[in-house]
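A.B. asks: Attaching a predicted model along with its sequence, questions to come.
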Amino acid sequence: MILRRYLTGIFLGWTAAVLLGLVVLLQLLDLLDKTSEVLQRGGPADIGRYALLRLPTMLGQLIPLAVLVGAILTFRRLAGTLEITALRALGLGAWRILGAVLPACVLAVALQAALLLAIAPRTERALADWWDSQGVEGQPVALAQRLWLRNGAEIVSVEAASLDGRSLAGILLVRRDAEGRALERIDARRAIHGPEGWRLLQLRLVRPGETRPQSLAELAWADGPSPEAIRDLARPIAAQPLDRLLAGQRGEGAVTRGPAFYATRLQAVTATMVAPFVMLLLAAPAAFGLPRQADGYRRGGIGLALGLGYLVVNGLLNAMGEAGGLGPHLAAWTAPLVFALVGLLRLWHEEA
């Protein structure tokens, strides 16, 4: 218990210091790029607002890297003071030492899950809404590119959407049957969401077999997507809550991506939770070697290179999975399993 508390304290101290340093550095770089745009949307106080809303996303993304560097520094410090040598002389192997800092990794995983799945989706949405708040409230704002989405059996396209998602312009709506055959096509100039739901305004309706379109002043759109879904799809954010990913995988509600994207993202979120443990394995060989041996620093450098390689390879495989080029499980779990195996083999080699 005393050993666990001692090693956990050192490890958490180094990891927190590294995390703070990385966040401050990235925040400064981000603010250098965005300060002029932030000032155009408000005053100097909004710089702090922007930085605060960006903070949860940065923290969640940097935790695995902070665990890697923090573990390397912790093990090098213990090796430098010969504490590792003393522990091994007492019969404590590398696995006992790693087990002593395991609770700190569990804490890092819990913090990462809370940031990426609960806090970051809210702060990113708040930042996106504030960033786009220069438009006239309640009036459709032209999108950078036309939005296409699937809403149940319907195919919907929108040219402009208000910031709250309750007013649309340039709507194309194709209604289909259960087998995917088009039942009717609707071109509407406007759509407004009120207490009774959506109303399409100034529209033309065409059905298969009819030679002339029907012109209507108004038509109810009972099965239309929710304003919140329109808002989120028209101005998407990177962080997605767990319930949205699960609904997207099942094809429920309005979506702009196929099932492969949501299935891969779900697996990737789960795999991200094991990243701190993989980083700890990759950093463990840094504990071996005597203080004056350059070989100890080489071990730490190899661990750092492997950790950065893991982040790069994992990101590439996830992107391929989201595009449908790889299966969700293969895309999300290949990098964690391969690099964890590499860490285990390196640790076994040091113990042999």
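C.D. replies: Yes, it's here.
A.B. asks: C-alpha from now on. contacts and neighbour counts both.
C.D. replies: Will do.
A.B. asks: right, and the helix or strand after the longest helix belonging to the chain?
C.D. replies: As assigned by DSSP state H, the longest helix anywhere in the chain is helix 2-40. Beyond helix 2-40 on the C-terminal side, the first helix or strand identified by DSSP states H and E is helix 45-80.
A.B. asks: So which elements touch that following helix?
C.D. replies: helix 2-40, helix 94-114, helix 120-131, helix 275-283, helix 294-322 (3 or more C-alpha pairs under 8 Å, 6 or more residues apart in numbering; DSSP states H and E).
A.B. asks: Tell me the secondary structure of residue 224, please.
C.D. replies: On the three-state scheme (DSSP: H, G, I helix; E, B strand; the rest coil), residue 224 is labelled coil.
A.B. asks: could you dump the helices and strands packed on helix 45-80 to TSV with mean neighbour count?
C.D. replies: Conversion of the helices and strands packed on helix 45-80 to TSV gives the following (neighbours: other C-alpha atoms under 10 Å):
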stretch	mean neighbour count
helix 2-40	15
helix 94-114	18
helix 120-131	18
helix 275-283	27
helix 294-322	19
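A.B. asks: could these be laid out in a markdown table, adding distance to residue 47?
C.D. replies: Below are those laid out as a markdown table (distance: least, C-alpha to C-alpha, whole Å):
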| stretch | distance to residue 47 |
| --- | --- |
| helix 2-40 | 6 |
| helix 94-114 | 25 |
| helix 120-131 | 12 |
| helix 275-283 | 31 |
| helix 294-322 | 30 |
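A.B. asks: Tell me which of those lies nearest to residue 193.
C.D. replies: Residue 193 sits nearest to helix 120-131 of all the helices and strands packed on helix 45-80, at 18.8 Å, using C-alpha to C-alpha.
A.B. asks: For the closest one, which helices and strands make contact with it?
C.D. replies: The contact analysis (3+ C-alpha pairs under 8 Å, 6+ apart) places helix 120-131 against helix 45-80.
A.B. asks: how about the strands in the stretch 101-250 of the chain?
C.D. replies: For the stretch 101-250 of the chain, the strands defined by DSSP state E, counting those that start in this stretch occupy 141-151, 154-161, 167-176, 182-194, 197-206, 214-221.
A.B. asks: then this one, side by side with the first:
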Amino acid sequence: MINFNFFPSRRLAFYTGKLFLTRGIAVLFSLSLVLMMLNLLSESSKILAVPGNTNAEVWHYVALRLPQIVAFAFPFSFLLGTLIVFVTLNQNSEVIAMKAAGLSAHQVIAPLILVSVVLAGVSFAFDEYVVTKATAELSAWDGNDYKPLPPESLVTSNVWVTNGDDMVRADLVIGRGAATRLQGVRLYDRQGNSIARIIKAERAVQVPGAWQLQNVTVYDSGQNMIRKLPTLRELVGVEPGRFTLAKIDPETRSLGRLRDNIAELRAAGRQTDAVETGLWHKISEPLSTILMPLLAAVAAFGLARSGQVLARAAIGMALGFAYFVADNFALAMGNVGAYPPLLAAWAPFLLFLLIGETVLVRSEE
């Protein structure tokens, strides 16, 4: 007799939900630790190569990089955690016992889905309040070759803008609005298809209608000579918003700040597809945790003695990998404007929700 109660047994729901949570956290801890160690092997030498940097800077790097790794590994860890739970339950014939007691496939995975909803909320909050701040600081620090950063919180690295035929690169853009200043400025003065001058300056500050470059080195290709100047007035008519809006990385901004950036881009008459895609993806990405029990459920059903448990687990893992590939592909298409932002952010989630539900229904049949 089929039990139509969504959670027919509180004890059973707690048992399976606890298994899912503990296995997923264990995989997340192990995977994050391994990825952090591998990343540290490649970056620690770069950090310590900067004069004045010590082990304290290495640990600071770990504190900034680890939240990114945890956020990256979060959904995949719970996919593996679900597979471990379902394979174990299947091999111990516990799923058979549940089915014999009248539970449907949906009722078996319902506790895991409930825990996944909570985990999705935790993932969203962690990304909004921890990962974005850590990513913004790490991106600026990495862009500055791990040299000390200014104390301001609004710092963007490696920004390119165009001014007519000229191209301008700033190592760091610090502040916003009238307080914006630049560090490590390179101006490529182009005339036709050739570069007439290359201007390098340690910093640039705003003056009425232009920017004042300080500690300037000018290479003149026509005269093949180098001049050094204390100051130089350049970039006439270039607004500070050209620098602050030239590079908007959704990974380094909260939802509220992204909405403000979209409004600023629209006011400036610029494309917002990439930023809007990133905004919607910030909502859809944490929800991917909800898909993991559904995609891995194929490993729970079927007789263990049939010898197909590992094959079913491989199918569940393949479905999870396929989701991440499709999600990254759609995100890339949204960033270049090939897909509308809503479609790019939500299509993979909805598609694999239908695939997972179809596989679950077929498994139950």
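C.D. replies: Perfect, thanks for sending it. Because the structure is predicted, anything quoted here is derived from the model rather than measured.
A.B. asks: Could you dump the strands of the stretch 101-250 of the first structure into TSV with distance to residue 341 of the first structure and mean neighbour count added?
C.D. replies: Output for the strands of the stretch 101-250 of the first structure, formatted as TSV (distance: least, C-alpha to C-alpha, whole Å; neighbours: other C-alpha atoms under 10 Å):
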stretch	distance to residue 341 of the first structure	mean neighbour count
strand 141-151	41	16
strand 154-161	45	21
strand 167-176	49	21
strand 182-194	51	18
strand 197-206	54	18
strand 214-221	54	14
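A.B. asks: so which of those gets nearest residue 6 of the first structure?
C.D. replies: strand 141-151 (53.8 Å).
A.B. asks: Pull the residues that contact that closest one.
C.D. replies: 135, 155-163, 224-225, 233-234, 252-257 (C-alpha atoms under 8 Å, 6 or more residues apart in numbering).
A.B. asks: switch to 7 Å and redo it
C.D. replies: The contact list for strand 141-151 of the first structure (C-alpha atoms under 7 Å, 6 or more residues apart in numbering) reads 135, 155-162, 225, 234, 253-256.
A.B. asks: Specify the angle between it and strand 167-176 in degrees.
C.D. replies: Between strand 141-151 of the first structure and strand 167-176, the angle comes out at 30 degrees (axes from the mean of the first three to the mean of the last three C-alpha atoms, to 10 degrees).
A.B. asks: Check the secondary structure at the counterpart of residue 304 of the second structure in the first structure for me.
C.D. replies: Matched by TM-score structural alignment, residue 304 of the second structure corresponds to residue 291 in the first structure. Under three-state DSSP, residue 291 of the first structure falls in the coil class.
A.B. asks: For residue 240 of the first structure, which of the helices and strands packed on helix 45-80 of the first structure is the nearest?
C.D. replies: Once those are compared by C-alpha to C-alpha, helix 120-131 is nearest, at 5.5 Å.
A.B. asks: the inter-axis angle of that closest one versus helix 2-40?
C.D. replies: Going by the same axes, to 10 degrees, helix 120-131 of the first structure makes 10 degrees with helix 2-40.
A.B. asks: For helix 120-131 of the first structure, what is the distance to the chain centroid?
C.D. replies: Remark: helix 120-131 of the first structure is offset 13 Å from the chain centroid, using C-alpha atoms, centre = their mean, to the nearest Å.
A.B. asks: quick one on the thing from earlier: looking at the contacts of strand 141-151 of the first structure, which one is closest to residue 23 of the first structure?
C.D. replies: Using C-alpha to C-alpha, those come closest to residue 23 of the first structure at residue 234, 29.1 Å.
A.B. asks: Tell me the spacing between the residue nearest to the closest one when sequence neighbours are not counted and residue 174 of the first structure.
C.D. replies: Beyond its immediate neighbours in the sequence, the residue positioned closest to residue 234 of the first structure (C-alpha to C-alpha, 6 or more residues apart in numbering) is residue 147, lying 6.5 Å away. Taking C-alpha to C-alpha, to the nearest Å as the measure, residue 147 of the first structure falls 14 Å from residue 174 of the first structure.
A.B. asks: And for residue 194 of the first structure?
C.D. replies: Distance from residue 194 of the first structure to residue 174 of the first structure, counting by C-alpha to C-alpha: 22 Å.
A.B. asks: average distance between the longest helix of the first structure and the second structure?
C.D. replies: Following the fit onto the second structure, the mean deviation recorded for helix 2-40 of the first structure is 1.1 Å by mean C-alpha distance after the TM-score superposition for the first structure.
A.B. asks: so where is that helix in the second structure?
C.D. replies: Counting by TM-score structural alignment, helix 2-40 of the first structure corresponds to 11-49 in the second structure.
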